[in-house]
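**Q** no sequence on hand, only this structure:
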């Protein structure tokens, strides 16, 4: 029996899924670590990217922050955290993954809002819209495709990297890879790698569908589309006399 067959047997054993600290528990922990890191990164990056993008300033700052964040390896951060008061465990991993997730979210938010045509902003203000209305009803829908792409990219990267938590005493599916490597059981190690890769692909698929559904445009889901009066089922426009056309 080769290592891939051992991995398949390991994954097909229900006990490995249902036991305490089994695959199911590790997967939930993996998703929790990743979700917290991405949400914190969104809270940090989206307001900064939105503010700089709408002001059409700070491009150099965004590039510098993104490059610095990308240049620092997550494993190096975990090593530094291990000898600092942050220490080991899931907290250190979450902080490191948050730093890792900020650049794509920040960059895409900045580029998305900066790319909105200034004439559209002026036209919206001319119609009497407040600054908040212009942001929510004009700029956000136009910037949303790039914003959601940045969030999706960050989420997939974080899910794929969260396995490093096992190296600093954290949880997640990386513990299977670490366990298999430590025991020279390459079947378990391959099973852990397959699970991490599968979870990353699932994350990409789910977020791609959500992005497709929420982004305005003709490609939205049928029940989210706004019908025009000419389309079947559309509401006819009234004339000046109140009689529909």
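**A** Structure's in. What do you need? Being a predicted model, the structure only gives us computed values, none of them experimental. Numbers count the residues shown, from 1 in each chain.

**Q** hey, let's count contacts and neighbours off CA atoms from now on
**A** Will do.

**Q** which residues does the helix or strand containing residue 180 contact?
**A** Assigned by DSSP states H and E, residue 180 belongs to helix 174-182. Applying C-alpha atoms under 8 Å, 6 or more residues apart in numbering, the contact partners of helix 174-182 are 26, 162-167, 185-193, 196.

**Q** cutoff 6 Å now
**A** With C-alpha atoms under 6 Å, 6 or more residues apart in numbering as the contact definition, helix 174-182 has outside contacts at 163, 166, 186, 188-189, 192.

**Q** now, which of the residues you listed lie within helices?
**A** Counting by DSSP state H, the part of the contacts of helix 174-182 found in helices is 186, 188-189, 192.

**Q** what helices or strands is the top helix by length along the chain leaning on?
**A** Secondary structure assigned by DSSP H gives helix 23-55 as the longest helix of the chain. Here helix 23-55 touches helix 90-114, going by 3 or more C-alpha pairs under 6 Å, 6 or more residues apart in numbering; DSSP states H and E.

**Q** sorry, back to before: got the buried residues for the helix holding residue 180?
**A** By neighbour count on 16 or more other C-alpha atoms under 10 Å, the buried set for helix 174-182 is 174-180.

**Q** tell me the angle of that helix relative to helix 23-55?
**A** Orientation note: helix 174-182 sits at an angle of 120 degrees relative to helix 23-55 (axes from the mean of the first three to the mean of the last three C-alpha atoms, to 10 degrees).

**Q** any idea how far helix 174-182 is from the chain center?
**A** 26 Å (C-alpha atoms, centre = their mean, to the nearest Å).

**Q** ok, now stretch 78-95?
**A** The answer for stretch 78-95 is 22 Å, by C-alpha atoms, centre = their mean.

**Q** second structure for comparison follows:
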């Protein structure tokens, strides 16, 4: 009897597993839609709040507390609770649950990006007669872009990896492949389970690599070391 590794290789090399309805290509598309929707929703919530509080130099403690509380809530718990609300089972509940999970790094890095703006640059802009919204749009926001990119990268990778749990609420994505493998049993479906896990890992690494390159492009060289120190692996803490 072949081992799970050889079964996974065989499963991945079968074109029908990629092109059939519910195959890898379909599940990959669902996974990307779910992840993009969750990160997009989280950005709509976290960035305006973080940028405004950072501009006002207020709410730093509240952001840390909120981020830590949000991170303390297991994603699986929110995935279990939200389908029981008006959202129901399926993609909307998954997107909202993952958006909650993505808010902390986006919120923290947006706030940090604004507070790290050189006060002299801000004072010079005010001295030139710029209104508060002009100071934000023309001075502070461009200087905070590298921090926003760092938070976006962290949140996106976390969401892509965690979106696998959507299988528990019929949300679609690559987790469906893993769930179907468990349904077949470890002896028969072990290769499919391993193949699904490898696909999720490869997708997360691809997103990490692409966004790391994008972050590097928007970050001036003198800021790169400081940005790594400020954001770290857990930018919400």
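**A** Everything's here; your move. These figures come from a predicted structure and were not determined experimentally.

**Q** got a TM-score for the pair?
**A** Their TM-score after superposition, calculated using TM-score structural alignment, normalised by the length of the second structure, is reported as 0.88; 220 aligned residues with a C-alpha RMSD of 1.7 Å.

**Q** sorry, back to before: how close does the longest helix of the first structure sit to the second structure?
**A** Mean deviation of helix 23-55 of the first structure relative to the second structure after superposition (mean C-alpha distance after the TM-score superposition for the first structure): 0.3 Å.

**Q** ok, stretch 74-82 of the first structure next?
**A** Mean deviation of stretch 74-82 of the first structure relative to the second structure after superposition (mean C-alpha distance after the TM-score superposition for the first structure): 1.1 Å.

**Q** buried residues in that stretch?
**A** Those would be 74-75, 77-78, 80-82, for stretch 74-82 of the first structure by 16+ other C-alpha under 10 Å.

**Q** what does stretch 27-44 of the first structure give?
**A** In stretch 27-44 of the first structure, counting by 16+ other C-alpha under 10 Å, buried: 27, 29-35, 37-42, 44.

**Q** one step back: beyond the longest helix of the first structure, next helix or strand please.
**A** Defined by DSSP H and E, the subsequent element after helix 23-55 of the first structure is helix 59-71.

**Q** so what touches that next one?
**A** residue 103.

**Q** mind listing what's buried along stretch 11-24 of the second structure?
**A** Neighbour-count burial for stretch 11-24 of the second structure [16+ other C-alpha under 10 Å]: 11-12, 17-18, 22-24.

**Q** mind putting those into CSV with secondary structure and distance to residue 98 of the second structure?
**A** Putting these into CSV (DSSP: H, G, I helix; E, B strand; the rest coil; distance: C-alpha to C-alpha, whole Å) gives the following:
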residue, secondary structure, distance to residue 98 of the second structure
11, helix, 29
12, helix, 28
17, helix, 27
18, helix, 26
22, coil, 22
23, coil, 23
24, helix, 22
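
**Q** just the closest of those residues to residue 55 of the second structure, please.
**A** residue 24 (44.4 Å; C-alpha to C-alpha).

**Q** quick one: that closest one and residue 129 of the second structure, what's the gap?
**A** From residue 24 of the second structure across to residue 129 of the second structure, the span is 56 Å (C-alpha to C-alpha, to the nearest Å).

**Q** and for residue 154 of the second structure?
**A** 37 Å.

**Q** the more surrounded of those two?
**A** Neighbour totals were compared for residue 154 of the second structure and residue 129, and residue 154 leads with 24 against 11 (other C-alpha atoms under 10 Å).

**Q** check which helix or strand covers the more buried one.
**A** Residue-wise, residue 154 of the second structure maps onto helix 141-162 under DSSP H and E.

**Q** what's that helix packed up against?
**A** Helix 141-162 of the second structure packs on helix 91-115, helix 186-218, going by 3+ C-alpha pairs under 6 Å, 6+ apart.

**Q** in CSV, list the buried residues of stretch 74-82 of the first structure along with secondary structure and distance to residue 109 of the first structure.
**A** Listed next are these as CSV, based on three-state DSSP; distance: C-alpha to C-alpha, whole Å:
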residue, secondary structure, distance to residue 109 of the first structure
74, helix, 22
75, helix, 26
77, helix, 25
78, helix, 27
80, helix, 29
81, helix, 29
82, helix, 32
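
**Q** which one of those residues is nearest residue 149 of the first structure?
**A** Closest to residue 149 of the first structure, out of all of the buried residues of stretch 74-82 of the first structure and judged by C-alpha to C-alpha, is residue 74, at 21.6 Å.

**Q** OK, contacts around that closest one?
**A** Applying C-alpha under 6 Å, 6+ apart, we find residue 74 of the first structure in contact with residue 96.

**Q** relative to residue 130 of the first structure, how far out is it?
**A** Shown here: residue 74 of the first structure relative to residue 130 of the first structure, a distance of 42 Å by C-alpha to C-alpha.

**Q** now do the longest helix of the first structure and helix 90-114, the angle between them.
**A** Going by the same axes, to 10 degrees, helix 23-55 of the first structure makes 40 degrees with helix 90-114.

**Q** next one: helix 23-55 of the first structure to chain centre, how far?
**A** Worked out by C-alpha atoms, centre = their mean, helix 23-55 of the first structure lies 6 Å from the chain centre.

**Q** try stretch 135-147 of the first structure
**A** With C-alpha atoms, centre = their mean as the basis, stretch 135-147 of the first structure stands 17 Å off its chain's centre.

**Q** could you do stretch 187-206 of the second structure as well?
**A** Centroid separation for stretch 187-206 of the second structure versus its chain: 20 Å, with C-alpha atoms, centre = their mean.

**Q** buried residues in that stretch, which are they?
**A** Buried, per 16+ other C-alpha under 10 Å, within stretch 187-206 of the second structure: 189-197, 199-200, 203-204.

**Q** ok, average deviation of the helix holding residue 180 of the first structure from the second structure?
**A** Compared with the second structure after fitting, helix 174-182 of the first structure deviates on average by 0.9 Å (mean C-alpha distance after the TM-score superposition for the first structure).
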